[in-house]
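*Asks:* Prediction below, plus the sequence it came from.
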Amino acid sequence: MEKDQVLDILAKHREELNRHGVKSIALFGSLARGEDSAKSDVDLLVEFDPSQQKIGLFDFIRLRYRLEDILGTHVDLVTPNALKLKLRDQILEEAIYAS
């Protein structure tokens, strides 16, 4: 899957993602850098809208599964707060946000 395909699919499902409490979603990792292989997963950075109800673990897992259904591949879903400090700046710098 190409990065533009992923970003287009995410943009097309923006309304649905908003209903899941998503404020923003971005692609990062090997696919964003153009270093992906056939075995690569899709790494997504998600921020939730603080004005909506707090997202629990089961909501987070449901969102990940829904994203896997939409994209047709394994998704690694993380929030900015869950990023390891050593990698945080690099990930935030390379993140490509879906419109």
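*Replies:* All right, it came through fine. Residues are numbered from 1 along each chain as shown.
*Asks:* Please count neighbours and contacts with C-alpha atoms only from this point.
*Replies:* Noted.
*Asks:* Spell out for me which residue occupies the centre of this structure.
*Replies:* Closest to where the C-alpha atoms of the chain average out (CA atoms, centre = their mean) is Leu44, at 2.4 Å.
*Asks:* Check the gap between that one and Ser24 for me.
*Replies:* Between Leu44 and Ser24 the computed distance is 10 Å (CA to CA, to the nearest Å).
*Asks:* Now do the shared contacts for these two.
*Replies:* Common contacts of Leu44 and Ser24 (CA atoms under 8 Å, 6 or more residues apart in numbering): none found.
*Asks:* So which residues make contact with stretch 89-99?
*Replies:* 7-8, 10-11, 14, 24-29, 32-33, 45.
*Asks:* Presented hereafter is structure B, for comparison with structure A:
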Amino acid sequence: MKPCRDWSAAWSSGSWPREPRAPDLATVLGTLRTQAQPLKQRGLVGLWVFGSVARGDARADSDVDLMAEFDPAAEMSLVGLASLRADLSDLLHAPADLMERSALHPTVRAAADREAVRVW
């Protein structure tokens, strides 16, 4: 997975959508599933989409809410988590909000679980 950090280059090359579009669940799932192996190599053992994308009411300015489980042996640092979040944003062409499932307050986790769609 090679992230494109140069937004202006992506825009001018035509690889970035000209019109902002709402992220849709099918596209998000397909994109993440095609990148499952490189993401798993970074320590992800479970990944879910939740929030507006999972509910089908995302807008063009919506982010993609992701809930993740990490391999404890991966020892994900804050820098590693921030890097992964940035790479996911690049991959999805939308801001990604990545949360570690085990770090969520039980009430928040229960609400997220109710609407979550498992990627893997």
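*Replies:* Looks like it arrived, so ask away. All of these numbers come straight from a predicted model, not from anything done at the bench.
*Asks:* Assuming the best superposition, what's their TM-score?
*Replies:* The TM-score (TM-score structural alignment, normalised by the length of structure 1) is 0.91; 98 aligned residues with a CA RMSD of 1.2 Å.
*Asks:* picking up where we left off before, any chance of a PyMOL selection covering the buried ones in the contacts of stretch 89-99 of structure 1?
*Replies:* Selection of buried members from these for PyMOL, criterion 16 or more other CA atoms under 10 Å:
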select buried, resi 7+10+11+14+24+25+26+27+28+29+32+45
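*Asks:* mind putting the contacts of stretch 89-99 of structure 1 in CSV, distance to Leu87 of structure 1 and secondary structure included?
*Replies:* Output for the contacts of stretch 89-99 of structure 1, formatted as CSV (distance: CA to CA, whole Å; DSSP: H, G, I helix; E, B strand; the rest coil):
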residue, distance to Leu87 of structure 1, secondary structure
Leu7, 22, helix
Asp8, 26, helix
Leu10, 24, helix
Ala11, 26, helix
Arg14, 27, helix
Ser24, 19, strand
Ile25, 18, strand
Ala26, 15, strand
Leu27, 15, strand
Phe28, 11, strand
Gly29, 11, coil
Ala32, 15, helix
Arg33, 15, helix
Leu45, 13, strand
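*Asks:* Taking the contacts of stretch 89-99 of structure 1, tell me the two that lie furthest apart.
*Replies:* Comparing all pairs in the contacts of stretch 89-99 of structure 1 by CA to CA, the longest separation belongs to Arg14 and Arg33, at 22.9 Å.
*Asks:* any idea where the helices of structure 1 begin and end?
*Replies:* 3-12, 14-19, 30-33, 57-71, 85-94 (DSSP state H).
*Asks:* and the fourth one, which stretch of structure 2?
*Replies:* Structural correspondence for helix 57-71 of structure 1: residues 78-92 of structure 2, per TM-score structural alignment.
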